[in-house]
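Undergrad: quick one: sequence and predicted model below, then my questions.
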Amino acid sequence: MSGSLWLPPGARPDTFPAIPKQRTTPSWAGPDPVDELAARLDDFVAAAVHPDEIAALLESDGLSDDQIRERYGVKNSFALAEELYERVGRRHPEPETPPHDPWRVGLLSCLLRGALFALPGFAYVLAAAAPLPLLAGALTGWAWNQGLAHRAYTWLGLGDGRAARRSLLLGAPTGVVLGAVVALLVSGAADEAAAFAAGQAVYMGASTILLVLSRERALLCALLPMAAGAILTLLHPVPDAARLTLLLGSLLAVTALAAREVTREGNARQGRGELRDQPAPARNQPTARGPRLSGSFPYAVFGLATGTLVLHAALADNLTAVILTLSMGPAEWLLYRLRSTALTALRSSTTPTAFRRTTTHTLLKYLTAYLLTLLMALTTGISPAPLLLLGAVLWTALLLQSFGAILTTTAICSMAALAQTLASLTHCCSPYWITLTVYATTATTQAALACALLGRATAHR
């Protein structure tokens, strides 16, 4: 019998049961502790799409790997999560009340914000200032106020409205001075261009305060007279004194509204942003440890990089920048719709593969919807390729940012902005094809990363 396997009569090797996965037996006798834990976490484990969700819960409960090895006889939290995932069947019971969806917002409010991004452009119609100082000041303000807004949103997410207002009160004037100084250095003299750039810096700081504190309607009311005057200027000549009055009137109104909001006592309403769905402690109670200043730096660089990309588009065709600015309202709404749909898919999917397939399809659907929105705004005199590719870059960048992948998207957009800037300065080859290559590469990379990120169940928790 040497070298052969003995089998009982009528038995075949393929009839034997599979050897079970080995698990270290705890040092004490009694009921299986993994079964007890599975019974205690039954509802959560049954609704989990992937074992990583269970591992995240175990780690949040403070279970260390040493404790898990001692109590449950497995190597670490991931091994225990896999055991629980295998022992509990998949089921997704409907909640008694509709689940909370922090990403459900109205289309009208997003369209209002998109219009607010575009209305300040009418100020350039009223003022005939040199573009270079204005662009330099705008890029500076764009970067600074992106970082400032992130810091204020972070304080609001922690429930400390007083700290959020304080950061805005200190940060906005600093950004005004910085933007004005940059514009003055670029212009080389304290002329009309430098004065207009200083007013632009004041507006950007004040509008950041109002947008963070969800005072969009107040900002709209302050801008409407200036926008109406600019439209009138396009139809009929307007005296210089009237132009100046309209510009200063709107600027003073926006500044006064911002000063009132940031200095008043009371609750600062929760702002809109990537932190709005985080649980907050007692509202307006001082937080023991606030956010680090360095955490807002990537958002400032992100604002500089995306601003540079839009600036290059504006230098090539002003209408491209106008359309992109107006499209930010629909873009924001579609991003919120995507996040909301992904949460629904997380509750309804039964396997990780099905969830990844659903989220990938959802991303492609909403990205296509945004690009169709841009196509609807096209006129016969503009090339669609740069507009659509740059729109895809900005939309996927905002999506990655909403998932907290700010370092990744900042690095990608910064390389794209640097490549396009170097190509424009060196004139090494056709700027048009360089632009298309940079946009296409950036958009494809970010879309692939977004698909991978959306397919992870833990990214939505």
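TA: Sure, I can see it.

Undergrad: C-alpha from now on. contacts and neighbour counts both.
TA: Will do.

Undergrad: and the residue lying closest to Glu83 once chain neighbours are set aside, what element?
TA: The shortest distance from Glu83 to any non-neighbouring residue, by Cα to Cα, 6 or more residues apart in numbering, is to Val34 (7.8 Å). Using DSSP states H and E, Val34 maps to helix 33-40.

Undergrad: return the set of buried residues in the next helix-or-strand element following that helix.
TA: Remark: after helix 33-40, the chain's next helix or strand is helix 42-47, criterion DSSP H and E. For helix 42-47, burial by neighbour count (16 or more other Cα atoms under 10 Å) applies to Asp42, Val45, Ala46, Ala47.

Undergrad: just checking, the second one touches Ile54?
TA: Yes. Contact status for Val45 versus Ile54: in contact at 6.5 Å, counting by Cα atoms under 8 Å.

Undergrad: common neighbours of these two, please.
TA: Tyr85 (Cα atoms under 8 Å, 6 or more residues apart in numbering).

Undergrad: for the strand or helix carrying Tyr432, buried residues please.
TA: Per DSSP H and E, Tyr432 falls inside helix 431-454. Using 16+ other Cα under 10 Å as the test for burial, helix 431-454 gives 431, 434-440, 442-443, 446-447, 449-451, 453-454.

Undergrad: elements contacting that helix?
TA: helix 352-376, helix 384-402, helix 406-426 (3 or more Cα pairs under 8 Å, 6 or more residues apart in numbering; DSSP states H and E).

Undergrad: so which of those helices is the most surrounded?
TA: Mean neighbour count (mean count of other Cα atoms under 10 Å) peaks for helix 384-402 among the helices and strands packed on helix 431-454, with a mean of 22.

Undergrad: run through the neighbouring helices and strands of that one.
TA: Here helix 384-402 touches helix 318-326, helix 352-376, helix 406-426, helix 431-454, going by 3+ Cα pairs under 8 Å, 6+ apart.

Undergrad: to Ile382, which of the ones you listed lies closest?
TA: Checking these against Ile382 by Cα to Cα gives helix 318-326 as the closest, at 7.6 Å.

Undergrad: mind listing what's buried along that closest one?
TA: Neighbour-count burial for helix 318-326 [16+ other Cα under 10 Å]: Leu319, Thr320, Ala321, Val322, Ile323, Leu324, Thr325, Leu326.

Undergrad: ok, and here's another one to check against it:
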Amino acid sequence: MSGSLWLKPPKEGDTLPAIPRPRREDAPKDTHAPKGPDTERTPGTQRAPDTESAPDPDPAPDPGPAPDPLDELAERLDGFVAAAVHPDEVAALLESDGMTDDHIRLTYGRADSFALAEDLYARVERRHPAPQAPPAGPRFGGLANCLLRGLVFALPGLAYVLAAPLLAGEHGRYGLPGGTVPLLAGAVTGWVWNQALSHRAYTWLGLGDRPAAARALLTGAPPGALAGTGVALAVAAPGETPAAVFAAGQALYLAAATALLVLGRERALLGALVPLAGAVPAFRWDLPDPLRTGLLLASLTATTVLAALVLRPGLRRSAAGRGGPPRAASLPYGLFGLGSGLLVLHAGVGTTPVSGAGAVVALTLSMGPAEWLLHRFRGESLARLRTLTTAREFRRAAAGTLVLCLGSYLTVLTALALAVTLLWPGAPRPALPHLLALLLVGTALWLGLLLQAFGAVLGAATVCLLAAAAQTALPAAGPAATGGAAAVLAVLTCVLLVRPTAHR
């Protein structure tokens, strides 16, 4: 599993249209006519009355009632209001233009921006633009790339198969095999660091500054590798030095793989992982230790060299960026990486077939289809946003799409779990309770990723961290904690993502 944890670069959104202001008359018109010569009188004289009065000029036409400023505003904002699916979108536009409640009360006679937005929404007929034509190419063109990412997430697991005889320790801790603790500590540290680093780099990519993204990765990846190595060495017990050395290589790989995945070099990373295919014969035959070590070093070296080549644009002086997004904004993404990573680890350290290594492999392989289904939910929601005319219809359609995507992911996860169990040498068939526990972990993970993709990462991170802490404190409460986390995340998703404004 790579350190990127399946983040995607954000896209630039359209800016809200500016509200034009009507010009006001600077000076009042002169209503006094100039005096003509016949109006002048010589002092001491009196003008004789006219025998015939001049006919009155035609009276000015009645201008009628003054135009309603709300009608003028509705006419100016007709295009935007007609495409809105909820009055809150109109209120957001009014507030972004700087309309205060005092100005709205004085000019339009409404209490605030929300009341004005509701009136505008009611006056303008709904006219949504036609859905954009789907891009040329096969419908499932993006699925291939997502499956490729899922594959490169899972292939590093073969490194543990190759290194297993080299890492075997005499004494384990906490009921785990020897050497497991430094490996897990180093992996979790790498996931947290690289998740936050990926968010920062993806933010630069969303701003259209690829050299600055490379600069961020070049600056942040080495400290992440050092942090993972330091944590693994700090928790290693006597006799676990080989595991700590492997954890150092693992930290270096996570840093390099994060850079390649963020910058879209999945195929290059797949080529660097080809030497790990030598682990397949190791399932049946005992390979010499020099061959195992050579395959591991070859893959690690290839990944590191490729990452160094990809990050060369970050060395330019112009790649420093314009200050960049605040670093604190990436912290919740790191916390989500910690919570989700701990949930996966708790699924992997179990003693049952599905809750063991097979569960981790199935979860990791499922991240490819999970990523594609996240894109499908986003795409279907945007399509419904263009075609539906009421917020109620959109909520119903978004909820249906959410259930369909989540059900599809759990179906794929079930198939992968069964396939891994059948192909794993000597593994018995999974029991139904163990399979349900795995599906609960998958539900929490997919919903958390969905919330993260829509910016609600802090809530997802909090729920996952609480569930992981409960499992750590009381391992017997694992399924209950995971099920509770899945239920809370489902409620958060339904509350946040069925609103039309969440997709604008």
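TA: Nice, I can see it. The shown structure was predicted, so the numbers you read here are calculated from the model rather than taken from an experiment.

Undergrad: hang on, the earlier thing: kindly reformat the buried residues of helix 318-326 of structure 1 as JSON lines containing distance to Ser250 of structure 1.
TA: What follows is those, written out as JSON lines (distance: Cα to Cα, whole Å):
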{"residue": "Leu319", "distance to Ser250 of structure 1": "24"}
{"residue": "Thr320", "distance to Ser250 of structure 1": "26"}
{"residue": "Ala321", "distance to Ser250 of structure 1": "23"}
{"residue": "Val322", "distance to Ser250 of structure 1": "21"}
{"residue": "Ile323", "distance to Ser250 of structure 1": "23"}
{"residue": "Leu324", "distance to Ser250 of structure 1": "24"}
{"residue": "Thr325", "distance to Ser250 of structure 1": "20"}
{"residue": "Leu326", "distance to Ser250 of structure 1": "20"}
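
Undergrad: of the helices and strands packed on helix 431-454 of structure 1, which is nearest Leu185 of structure 1?
TA: Nearest of these (Cα to Cα): helix 406-426, 20.4 Å.

Undergrad: tell me the angle the closest one makes with helix 431-454.
TA: 170 degrees (axes from the mean of the first three to the mean of the last three Cα atoms, to 10 degrees).

Undergrad: can you list contacts of helix 406-426 of structure 1?
TA: In contact with helix 406-426 of structure 1 (Cα under 8 Å, 6+ apart) are residues 298-299, 301-302, 305-306, 308-309, 312, 397, 400-401, 429, 431, 434-435, 438-439, 442, 446.

Undergrad: what do we get in structure 1 for Gly400 of structure 2?
TA: Superposed on structure 1 with TM-score structural alignment, Gly400 of structure 2 falls opposite His361.

Undergrad: quick one: the residue nearest the centre of structure 1 and Thr409 of structure 1, what's the gap?
TA: By Cα atoms, centre = their mean, structure 1 has its centre lying nearest to Ser402, at 2.7 Å. According to Cα to Cα, to the nearest Å, Ser402 of structure 1 stands 11 Å off from Thr409 of structure 1.

Undergrad: cool, and Gly121 of structure 1?
TA: 27 Å.

Undergrad: also Glu216 of structure 1?
TA: As judged by Cα to Cα, Glu216 of structure 1 and Thr409 of structure 1 stand 27 Å apart.

Undergrad: returning to that earlier point: which one, of the helices and strands packed on helix 384-402 of structure 1, ends up nearest to Gly266 of structure 1?
TA: helix 406-426 (31.5 Å).

Undergrad: quick one: the closest one to helix 384-402, angle?
TA: Using the same axes, to 10 degrees: helix 406-426 of structure 1 against helix 384-402 is 150 degrees.

Undergrad: gap between helix 406-426 of structure 1 and the chain center?
TA: Centroid separation between helix 406-426 of structure 1 and its chain, computed with Cα atoms, centre = their mean, to the nearest Å, is 19 Å.

Undergrad: repeat for stretch 320-334 of structure 2
TA: With Cα atoms, centre = their mean, you get 15 Å for stretch 320-334 of structure 2.

Undergrad: helices along the stretch 201-350 of structure 2, start to end?
TA: Using DSSP state H, counting those that start in this stretch, the helices of the stretch 201-350 of structure 2 run over 210-235, 241-262, 266-272, 289-310, 331-348.

Undergrad: just give me the match in structure 1 for Asp68 of structure 2.
TA: Using TM-score structural alignment, Asp68 of structure 2 pairs with Asp32 in structure 1.

Undergrad: for Ala39 of structure 1, see how far away that match is.
TA: Taken as Cα to Cα, the span from Asp32 of structure 1 to Ala39 of structure 1 is 11 Å.

Undergrad: before we move on, what about Ala447 of structure 1?
TA: As judged by Cα to Cα, Ala447 of structure 1 and Ala39 of structure 1 stand 40 Å apart.

Undergrad: ok, Leu235 of structure 1 next?
TA: 74 Å.

Undergrad: so between those two, which is more surrounded?
TA: Ala39 (14 against 9; other Cα atoms under 10 Å).

Undergrad: check contacts around that one.
TA: Counting by Cα under 8 Å, 6+ apart, Ala39 of structure 1 makes contact with nothing.

Undergrad: again with Leu496 of structure 2
TA: Taking Cα under 8 Å, 6+ apart, one finds Ala502 in contact with Leu496 of structure 2.

Undergrad: what does it align to in structure 1?
TA: Counting by TM-score structural alignment, the partner of Leu496 of structure 2 is Leu453.

Undergrad: how near is its match to Ala440 of structure 1?
TA: For Leu453 of structure 1 relative to Ala440 of structure 1 (Cα to Cα), the value is 20 Å.

Undergrad: quick one: what's aligned to Pro290 of structure 2 in structure 1?
TA: In structure 1, Pro290 of structure 2 lands on Ala241 (TM-score structural alignment).

Undergrad: what's the burial count for that match?
TA: Ala241 of structure 1: 8 neighbours (other Cα under 10 Å).

Undergrad: look up how far Ala149 of structure 1 lies from it.
TA: For Ala241 of structure 1, the distance to Ala149 of structure 1 - Cα to Cα - is 35 Å.

Undergrad: what does Ser349 of structure 1 give?
TA: Ser349 of structure 1 sits 35 Å away from Ala149 of structure 1 when distances are taken as Cα to Cα.

Undergrad: counting neighbours, what do you get for Met99 of structure 2?
TA: Met99 of structure 2, neighbours per other Cα under 10 Å, totals 15.

Undergrad: next up, the contacts around the alignment partner in structure 1 of it.
TA: Structural alignment (TM-score structural alignment) places Met99 of structure 2 against Leu63 in structure 1. Contacts for Leu63 of structure 1 were tallied using Cα under 8 Å, 6+ apart; they are Ser77.

Undergrad: which secondary structure state is assigned to Leu63 of structure 1?
TA: coil (DSSP: H, G, I helix; E, B strand; the rest coil).

Undergrad: please consider this matter closed, and thank you.
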